[in-house]
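[1] here are the coordinates; sequence isn't available:
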C-alpha cells in the first residue's frame, strides 16, 4: 500500500479509536491518539483523506477544520470555502462542525478513468487574512463494474484441416475498475475440441485465444457453441460472458502467418498525415490463390483506430490518416488480419502497438482565483493580492511550467505548491503616484521551443486618507470697501486634496475666535462647499481697519485631515463721515461763538480758531476751512486759515465796520464727494477798554485766563508723564514676553487712528475717539497721529501710510499720543494752538 494510503488509513483508524474508547479509557487514550495524529501530520506534506466511490450523501470524510488547526467559530467570519478545479460539488464542508463529507455521487471511473491513482485536489481558502491549504482526497475503487466483452457474440471460422494446438485469438473483456477489481480470470465452457489459452504480454495485458486440442471434422460437427466467462478479482466477484460460435470450414488448410505476433511502433503526435508506421509482411505456405494475401483491420478494432489509421491491402503498409493527440490517446492497439484467397480463405493475425510520443503542442494555461482587489495603498508587505494556478497538458519537460511577472512593479510571484503561485505586495504603494497597475503574468513551459501564455491582472489601488487639503498659499490679503451690503461675497478660498472620492471632498469652516467683544462669526461666514467668504454685516473702517482670521479646510476621510489659511481683510475707508466741530467754544454744527475784538487791533490779529475733526481717515479726513461771503456782498475784514481754521483780521478795523460781524465758516473734507459742516462765529467790535471784560464774560465768568492756561499746562505735563511711564512699562513687558515665549504665527500691524493738529504749515486733526484694530492677539485699542502738508498733492491711497506720519513728527509725538484718550488730545491741541508749532 502507498505511504499516503497507509497514512490515511492510520488517521481514520485513530479517529475511530478515539470515539470508541473515549468513554472507557479517558485522557490516556486521547493523549495517545493525539500523539499518533501528530506523527501522521509530521510525515505528510499536506492533508490526505480517502473515501470509497459511490459513497452515500453525507458520508464522513474527515475533520478538515480540526486537522488544519482552525477554530470552528472562525470558519464563517473568515469566509472558509473549498474550491476544486474539477467537480467542486462532490465534497462539501459542514461549517458548523468542520467535517468534510460526501455531497454528491462520486464515480471513480467517470472521474479518473483507468488511472491507477485517483484523487480530488481541494483548495481550502480562508480569507481575513488570506490562507490557502491543499487537501488530497483519494477515491478508492470498489468493485462496481463487471467485466464487459466488446460484443455479445464472437464468430470464428476454422478450417477442418487445422492441426491440433492451433491458436485462434479472442477479444478479451475489459473492466472499468482498477487494481484487484480489474484483474480478470477467464473460463471456457467444457469442450473436447477446444481449450482456453491465456498469456500475459509486455504491458501486463492478457492475450486470450482458443486452442484447438482435437482435430475438427466438419462432417461430424459443423458448428460448435461455446461460452467464455470473465471473472474479476473483486469481492464479491462480478462476471461477464460472451458466446463463441465456431464454424468449421473445409478446403484451404494453411493460414498466412506473421514473423511476430506483436509489433511496437513509436510516433510523435505531430506526425503528418500519410506517414508510414510499419510495413507488415505475412507468409502463406500455400501456392497460387491460396497463397495470395490481403491485409485488413480486424473487425473488432475500435472506430477510433479506423479514423486515425489506414492499411494498404496489398502491401500491408500501415499509415496515419488523422491527427494524433498524445493528450487524448497515447496508445493504440491495432489487430490486423492477413487473409489468403483460398476457398475458403484462411486468416493470420498480429497486433501492432502504436505508442504516441508527446510533442510540445499545448500552450500553458493560467487561472486566476481569489482576487483581493482593490488593494489599499497602506497595505503591508507580503499582502496576498491573487492566487494563480498554471497547467500544461503536455508531459515531461513539455509540461513543466514556470511563471514570471512583468513589468517591474511593487508586486512579486511566490510559489506556494506545485503549479500554484501567490501574487503578493513587495513594496509600498502610493495611489497619488500610481492609481492602478496592469500586470502581465507569463507562464512558460520547458519544451523546445518553449510555449508561453500570458494573463493580465488589473490591480487597482484603493485610496487612503493620507493627504490633507492644501491651499495655494498660506495667506491671502483682501481689500473690502466699508459700508458693504450685508451678505456680500468678498473672497473665495480653495484647497485641493490629492486623495480621491470622499477623502478628497473638502469642506470649509471658520476658525472661531473673539474679535473684541464679539465673535468672528458675527462678521464673516464661509460656505462649507464652495469656500466663498461672505461679510455678514456692513464693515466700518472707523471701527475695524483689519479683520484677520483663519479658514479651515477639512476632508471627509476617516480620520479627517485639515489645514488652515489666513485671510487679512483690510477695510478701505469711504467718505461717510461729516466733519464735526470740537470744543464748547466752537459748538456743534449750526451753533454760534461770540468773540469780543477791540477796534484797535491791527491786521493779522487772531480772533479765534474753529476746530473740527473727521472720523474718516486719509484724504477723507483732511479738512479745509473757508469763510463764506457776507450777505449783501460787503467785504469782511476777517479771513480764515485754509487748513488751520484760525480766524484773523485782514486789515485794521475802523469805525465803518459794523459792530457785530456774523462770520459763516465752511469746514469741508477732501473726500469724493466732499462732505462739509458750517460754524457761525459772532464777532463783536468793542472799544479797547471794554475788550477784557467782554472777553471775560464770553468765557462765562471763568477764572483768570493765565491761571486757566497754567492749569492746562499742568494737566498736559501730568498726562505726558503718565503716558511715558505706561509706554516704558509696556515696552519692558513686551521685551520680556518676546524673550520668554516662542514667536506666534500671526503678526499684527500698527493701528491707524488719526489726530490732526493745525498750524501755519499744515493741518492736524484728531480723526476719531477710539480706533479698534483686530488681529490674532489681544491688546488695547490705539489712536494714531496722521500729518498732512498743504504742499502735498491729494492722494487717498498713501494718505494713511506711516511715511506721511513720520514726516510731521516735529509737531506731534506719535509714541506719546499712542494711548491718549480723546480729552488729552484736545488739551494738546489747545496747547499747540496757543503758539506757533515751529517753536
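    Yep, that arrived. These figures come from a predicted structure and were not determined experimentally.
[2] going forward, measure contacts and count neighbours with C-alpha atoms only.
    Fine.
[3] ok, and for the helix of greatest length in the chain, which residues are buried?
    Assignment by DSSP state H gives helix 705-740 as the longest helix of the chain. Neighbour counts using 16 or more other C-alpha atoms under 10 Å place 712, 716, 719-720, 723-724, 727 of helix 705-740 among the buried residues.
[4] same question for stretch 199-217.
    206, 208-216.
[5] with stretch 305-320 instead?
    Applying 16+ other C-alpha under 10 Å to stretch 305-320 flags 305, 309-311, 313, 316-320 as buried.
[6] circling back to that earlier point, packing partners for the longest helix of the chain?
    helix 814-817, helix 822-833 (3 or more C-alpha pairs under 8 Å, 6 or more residues apart in numbering; DSSP states H and E).
[7] and whatever helix or strand comes next after that helix, what does it pack onto?
    Sequence order places helix 802-806 as the next helix or strand after helix 705-740, per DSSP states H and E. Helix 802-806 sits against no helix or strand, with contacts defined as 3+ C-alpha pairs under 8 Å, 6+ apart.
[8] tell me how far the residue nearest to the spatial centre of the chain lies from residue 436.
    Centroid-nearest residue in the chain, with C-alpha atoms, centre = their mean: residue 462, separated by 1.2 Å. Distance from residue 462 to residue 436, counting by C-alpha to C-alpha, to the nearest Å: 9 Å.
[9] in addition, the following structure is provided for comparison:
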C-alpha cells in the first residue's frame, strides 16, 4: 500500500502528478511503501512504474534495474506490469531488531536518459513473537518469617516485537498467599514482583507451585508462562537490602578492560553469619553480560571484563543478588542499568554499487559513472559523513539520496590525452577526531574515432629515372592515427584522376597496408616529366576519417634516344650552302649535340660547325679542289654513354658569279631575301643578347650587396640547364644557310634557348619558370634556380657551382645555357 494513498481518487491523482513532476525536474524522487513482515513471496507492494511516472513498455529498453542498499533482494519488480512484489519472506526482528523504524532503501535506475529514483519500503511489525521468560521454571526460597507485604522481584518476560505487540501484562494463578504487582521502575524497564499477601507456614505448606502468565497487547494476543516453585524457609528472616533498587551508570565504549563500573553495598539486620553477604549476578543472566562484566563477591565491585561496543549493545540490564550466609540464606536484589555512550571509533565505509565503465571519450558532461554508497556505524556527528574527490579531475560528486553519491562527468575527456583516471573517493565523518576511509575507482576512457590519419609532411617529392622496371618501388608514405584498434588501422589508396588520356592507376599503385608506392609501367621522360597525385589515408573507424598528402614524382631523363639527322641541301649544281639538321628527343646533356667530320683528312677546304652543324669553307676554293666533294658528318650527344648518328653530304662547286648571283638573288626573283632574312635574324639575336646582358649587369649589381659570397670562376666549359624537372624541353637551334664561294664566312652561332624566366621583383637571385604544357599534356611546376652571373664570348661557358652557399636550391638539373662561339659582329651578315 503506497503511503501517499488518500481518501478520494482525485486527491490521490493530483498528489501523484505533483510528485512525479518534482521527480522529473530534479532527476531523483522518493516513493514510500509499507508491507507487513512475514509476507510471502509474490505479495503485492505497490505499482512502482506507475508511481514513478515510467511507462511499463519502456522498462526493458531503458534498462530498468533496482539496487538494494546492502541487503538481500527482498523485493523484485515485474517488468511486464511494473508491480513491486515481495521476493523473499521478511522478518522484521531479523532485519532491524528493536529499532522503532524499519525500512529497506531501494535505488531504481533507468537509462535513456539516466534517472535515479529512491524507494523506501517500511516493514510493518506484526504480532508474531510470543512473550518469553528466561526459564520455564523459577525456584524461589522465602522464609516463613517474612511479613505480609514483602516483595520478591521476578524476571519479566521479553517480546521481540515492538510497539503494542511488545507491551506485556502479567497474571498470577489464583492462590491465597501471593499476589502480583508490576512495578515500573523507569521508562526503560518494568518488571513483575511477587507480593506476600499472607504469612507463610512452612510446617503447613512447605512448597507452593504458581503459574505466572505474560500476555502481549498484539492482535491476536500471544502468551508466555513460567512455573514458580516457592520453597518456604525457616529461621533467617532478614533479607540483605541494597541502598537503591535500581542503579544507572553511563560508560563510553572505549572504557578500558578492568575499569570500575560501580561498587554495590547491601546490609543485613541479622547477626552472625546471617549478615555476611556474598554478591553475584543473577543465575539467569545472559551470556553477553557475563562476557562483558565481572563482580567481586566480597566487595560488590563490578568491573569491565570485555570490550564495550556501542554499535553492538547500547544498554545493559544486570540483576545482582546479595545473599547472606545464614542457614536459610536470604537474598536481596537490585538492578543495574549500564548505558554505553558512543565515541568515534568507526571509520566510514564506502561501497560502489553500480558502475558504467568504460566511459566513451565523447560522453557529454553529466554522464553518471558510478553510484557510491557511504555509511558510518557511529551515531550523531560521529556518523555524519561527507564525500570528496581530488580537484583538477573532469569528474564531480553529486549527492543523490541519504548516504548515496553519484560520480558524474564534469567536462569532456580526451582518450588521446588521458586514457584512464584513478579517482580516490574519500569519506570523512564529523567526529572528533575525524576518521576517514578512501576507495579507488579506475575509470577507463574508451576510444571513439575522433582523429583522422595525419602524414608527417604535406608533400612528398621523389625523383625517378625514366625506363624504370615495372613494379619498381618508388617511395613509401606513412600516416599515423592516435586512436585505438580499428580506429587507428590505416589503409592507403590513390585519389584517382586522369593523366592525359590514361587513368592515374595505370601509372602507379599504392599498397593499402604498407603505403608502398610502385610504378606499374616504365616512365618515359619524353612523354611525362612531372606526375603529381594525392594519396589518401583512411582509418577503419565508424564513421571513417581520412587525410590526404600530395606526392610529386619527377621523371629524370636518361640518354635513350640517338640523334636523328635530317639534311637540308642546296640544288645540285648551285653554290648554295649545306646545313646538317639533327634532333635528339632527350634533353640537357643528353640532347646537346656535337658535329664533326668523321674523316677530317678528307674534308678538304670544308669544315662543319661543332654545335651549329653548318658546313663552311676554311679557305678560298680552287679548281684543284674538284667539281664535287663528299663529307661524312658524325653527330653525337653528350650523354653517358654517348649516342651518335652519321650523315653523308654531297657538295657541288659552281662558278663565282653564280654564287654571288645566287647569294644576292635566290630563286624566286625577289631582291635579296636571304640577306634580308639574315640581317633580321642577327638584329633579333643582338637585341635579345643586349637585353640579356642588361639583366646580367643588374643581377651582378644586386649580388655585390653585402651577403653570402658567390663562388664562381673560370674552368672547363660546362653546360648548365634550367628546368624544374632536371632537363630542358627540346633544344631549339637557330639555323642559317651559308654561301659556299666568295665572301666572308659567317660566324657560327648556336643558342640553346629554353623559356627564359623573368627576374623577381624583390631583387633576389632566382628565376621563376611558369607552368607550361608539354607534349604529354602535363604541366611543369614552377621552379627557382640560380642563374649565370656573367657572360663572355669566345666559346666560354659559365656555371654556378651547386655547392655554392649563395645558391641553396640549385642542382645539376636546374641550369640554363647560352653559348657564343665568338663575339657578335654587327657589320657581318
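    That came through, no problem. Predicted, not measured: the structure shown is a model, and the values here were computed from it.
[10] and residue 432 of the first structure, what element?
    Per DSSP H and E, there is no helix or strand for residue 432 of the first structure.
[11] which position in the second structure aligns with it?
    Aligned counterpart of residue 432 of the first structure in the second structure: residue 416 (TM-score structural alignment).
[12] and the closest residue to its match other than its chain neighbours, how many residues sit next to it?
    Sequence neighbours aside, residue 482 is the residue nearest to residue 416 of the second structure in space, at 6.5 Å (criterion: C-alpha to C-alpha, 6 or more residues apart in numbering). Burial of residue 482 of the second structure is recorded as 18 neighbouring residues (other C-alpha atoms under 10 Å).
[13] counterpart of residue 482 of the second structure in the first structure?
    Using TM-score structural alignment, residue 482 of the second structure pairs with residue 498 in the first structure.
[14] what about that match, which SS state?
    Secondary structure, DSSP: H, G, I helix; E, B strand; the rest coil: residue 498 of the first structure is coil.
[15] what sits against it?
    By C-alpha atoms under 8 Å, 6 or more residues apart in numbering, the contact set of residue 498 of the first structure is 432, 467-469, 504.
[16] ok, now residue 85 of the first structure?
    Residue 85 of the first structure touches 121-122, counting by C-alpha under 8 Å, 6+ apart.
[17] that one maps to what in the second structure?
    Checking TM-score structural alignment: residue 85 of the first structure goes with residue 69.
[18] related to what we said a few turns ago, in TSV: the buried residues of stretch 199-217 of the first structure, plus secondary structure and distance to residue 142 of the first structure.
    Shown next, in TSV, are those (DSSP: H, G, I helix; E, B strand; the rest coil; distance: C-alpha to C-alpha, whole Å):
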residue	secondary structure	distance to residue 142 of the first structure
206	strand	22
208	strand	26
209	strand	29
210	strand	31
211	strand	34
212	strand	37
213	coil	38
214	coil	41
215	coil	44
216	coil	43
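[19] related to what we said a few turns ago, so how far is the longest helix of the first structure from its chain's centroid?
    66 Å (C-alpha atoms, centre = their mean, to the nearest Å).
[20] now do residue 456 of the second structure: how many residues are near it, please.
    Neighbour tally, residue 456 of the second structure, other C-alpha under 10 Å: 11.
[21] which of the three states applies to residue 691 of the first structure?
    helix.
[22] circling back: please name whichever of the helices and strands packed on helix 705-740 of the first structure is nearest to residue 552 of the first structure.
    helix 814-817 (37.2 Å; C-alpha to C-alpha).
[23] who's in contact with residue 6 of the second structure?
    Per C-alpha under 8 Å, 6+ apart, neighbours of residue 6 of the second structure: residue 12.
[24] relative to residue 54 of the second structure, how far out is it?
    From residue 6 of the second structure to residue 54 of the second structure the distance is 21 Å (C-alpha to C-alpha).
[25] same check, this time on residue 213 of the second structure
    53 Å.
[26] what does residue 391 of the first structure correspond to in the second structure?
    Using TM-score structural alignment, residue 391 of the first structure lines up with residue 375 in the second structure.
[27] burial measure for its match, as a count.
    Count around residue 375 of the second structure with other C-alpha under 10 Å applied: 20.
[28] equivalent analysis for residue 698 of the second structure, please.
    Neighbours around residue 698 of the second structure, by other C-alpha under 10 Å: 15.
[29] quick one: map residue 673 of the first structure onto the second structure.
    Aligned partner of residue 673 of the first structure by TM-score structural alignment: residue 641.
[30] separation between that match and residue 307 of the second structure?
    Taking C-alpha to C-alpha, one finds residue 641 of the second structure at 107 Å from residue 307 of the second structure.
[31] hang on, the earlier thing: got the contact list for the closest residue to the residue nearest to the centre of the first structure other than its chain neighbours?
    Spatial nearest neighbour of residue 462 of the first structure, chain neighbours left out: residue 376 (4.4 Å); criterion: C-alpha to C-alpha, 6+ apart. For residue 376 of the first structure, the contact set (C-alpha under 8 Å, 6+ apart) comprises 461-464.
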